[in-house]
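Novice: Test case, fold it:
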Amino acid sequence: MQNLKLQEEIKSLKGLGQHFKDQLKLASIELGDFSDEDLALLDKCVQYYAFSQIYDSNLNFLRDYYYGKKRDCLENKRTKVQQHLELQRIKSAIEMAAKDVAVLERFKAAAKERLIPDTVALQRRSHQVATKQGLLDRQKTLKIPKDFNIESVIEKVDSLERR
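Specialist: So this is what the prediction gives:
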């Protein structure tokens, strides 16, 4: 049973080989006309045909394959151009961000120069609090009569200034 299948497969492969030879003769091509590299490619093609169980050599398949490869090539070129444009956009965005970082670094340096250390700020604050407390204490010790009118004093000063 197994032997019968092998014999049928051998017979069909011989028939296929004869078919391909006939196809080559129709195109006026002899196997001796091919270089070793071309024969290696043909051998690989035959292996692919045998592997894929395709036995009909049709030029339309080759044209479809060619146009498919050509389409892939054009799509790859288009994708490459799009990616190049995207890369340029990203590079310009990086340059803008670098400029912004430089401006922020200059601002940070200027702010550090103007920054007052914590110890100095605490000393100033304690001095201001002490001055305020001193003024409040002086105000408490100052005895202002209840009938004192500041507006009349201001009017008298203004009249003296006018003279």
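
Novice: For the rest of this, base every contact and every neighbour count on C-alpha atoms.
Specialist: Fine.

Novice: which stretches of this structure form helices?
Specialist: All helices of the chain, identified by DSSP state H, fall at 2-26, 36-52, 59-114, 118-141, 150-162.

Novice: Dump these to TSV, plus mean neighbour count.
Specialist: Formatted as TSV, these follow (neighbours: other CA atoms under 10 Å):
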stretch	mean neighbour count
helix 2-26	12
helix 36-52	12
helix 59-114	12
helix 118-141	11
helix 150-162	10
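
Novice: Roughly how far does the residue nearest the centre of the chain sit from Ala110?
Specialist: Nearest to the geometric centre of the chain sits Ile90, at 6.0 Å (CA atoms, centre = their mean). Distance of Ile90 to Ala110, computed by CA to CA, to the nearest Å: 30 Å.

Novice: One more, so I can put them side by side:
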Amino acid sequence: MTRAAILLCVLAFAACGAPRGPAPRPPATSISAERPLAELPPQDLGQGQCGMALWQRTEPARRIAYILDEPPSARVVDSGDVIALARTSSEGDAIARHAPLQRFAGAGRSLVIEVRIEQREGLLSGAIIPEGTLTWQSASGSVVVPVFGLIGCR
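Specialist: Presented below is the predicted three-dimensional model:
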């Protein structure tokens, strides 16, 4: 092959949009979207409380958060420990004593849940959460997770 032919091949390859340089990497602070939080063990619901249990939409589904109306707090498992975060704000009309948008924080972590809450006929002392999102932020990074759940009152 002559020099002209080699140069022509190199130019043709470059013109085809060959990638230049290494591919961009995700931020070093991202958390795996598949398992950002560990599965939460069963939680107790005291007399007079309403609890919201949220499951991550995975196969199989995993319970990853438990929200209490009193005291207003959220429980999750992070780094192997069950931690409680205090509610810092809530917005929207409460159903079964839970607002559709709630924010929690503590110990350098934060949690935001935004859910659709439905009361259904025949369901006593609670509600259904057909869909929603949970946004988790910690020193490891942040992630948004699709969730569904239930609210039960005792």
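
Novice: What would you report as the TM-score here?
Specialist: TM-score of the superposed chains, computed with TM-score structural alignment, normalised by the length of structure 2, equals 0.21; 54 aligned residues with a CA RMSD of 4.8 Å.

Novice: measure the residue nearest to the centre of structure 1 to Lys99 of structure 1 for me?
Specialist: Counting by CA to CA - Ile90 of structure 1 and Lys99 of structure 1 are separated by 14 Å.

Novice: Next, count neighbours for the nearest residue in space to Gln56 of structure 2 that is not next to it in sequence.
Specialist: Among residues not flanking Gln56 of structure 2 along the chain, Val147 sits closest, at 4.6 Å (CA to CA, 6 or more residues apart in numbering). Applying other CA atoms under 10 Å, we find 25 residues neighbouring Val147 of structure 2.

Novice: show me what contacts Val147 of structure 2?
Specialist: Contacts here follow CA atoms under 8 Å, 6 or more residues apart in numbering; on that basis Val147 of structure 2 touches Leu54, Trp55, Gln56, Arg57, Glu131, Gly132, Thr133, Leu134.

Novice: residue boundaries of the helices in structure 2?
Specialist: Using DSSP H, helices in structure 2 cover 3-15.

Novice: Quick one: the strands in it, in order.
Specialist: 50-56, 62-68, 73-78, 81-91, 101-106, 109-118, 126-138, 141-153 (DSSP state E).

Novice: Now distance to Leu7 of structure 2 too, for the ones you listed, in TSV please.
Specialist: TSV is the format used below for the strands of structure 2 (distance: least, CA to CA, whole Å):
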stretch	distance to Leu7 of structure 2
strand 50-56	55
strand 62-68	57
strand 73-78	57
strand 81-91	61
strand 101-106	60
strand 109-118	56
strand 126-138	51
strand 141-153	47
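
Novice: Nearest to Phe13 of structure 2 among the ones you listed would be which one?
Specialist: Comparison of the strands of structure 2 against Phe13 of structure 2 by CA to CA identifies strand 141-153 as nearest, at 38.8 Å.

Novice: residues near Arg3 of structure 2, how many?
Specialist: 8.

Novice: Now do it against Ser73 of structure 2, distance only.
Specialist: 72 Å.

Novice: same thing with Val145 of structure 2?
Specialist: Counting by CA to CA - Val145 of structure 2 and Ser73 of structure 2 are separated by 19 Å.

Novice: What of Pro146 of structure 2?
Specialist: On the measure of CA to CA, Pro146 of structure 2 and Ser73 of structure 2 end up 20 Å apart.

Novice: go on, Leu134 of structure 2?
Specialist: With CA to CA as the criterion, Leu134 of structure 2 and Ser73 of structure 2 are 14 Å apart.

Novice: re earlier: right, and the strands of structure 2 - which one's nearest Cys9 of structure 2?
Specialist: That would be strand 141-153 among these, by CA to CA, at 44.7 Å.
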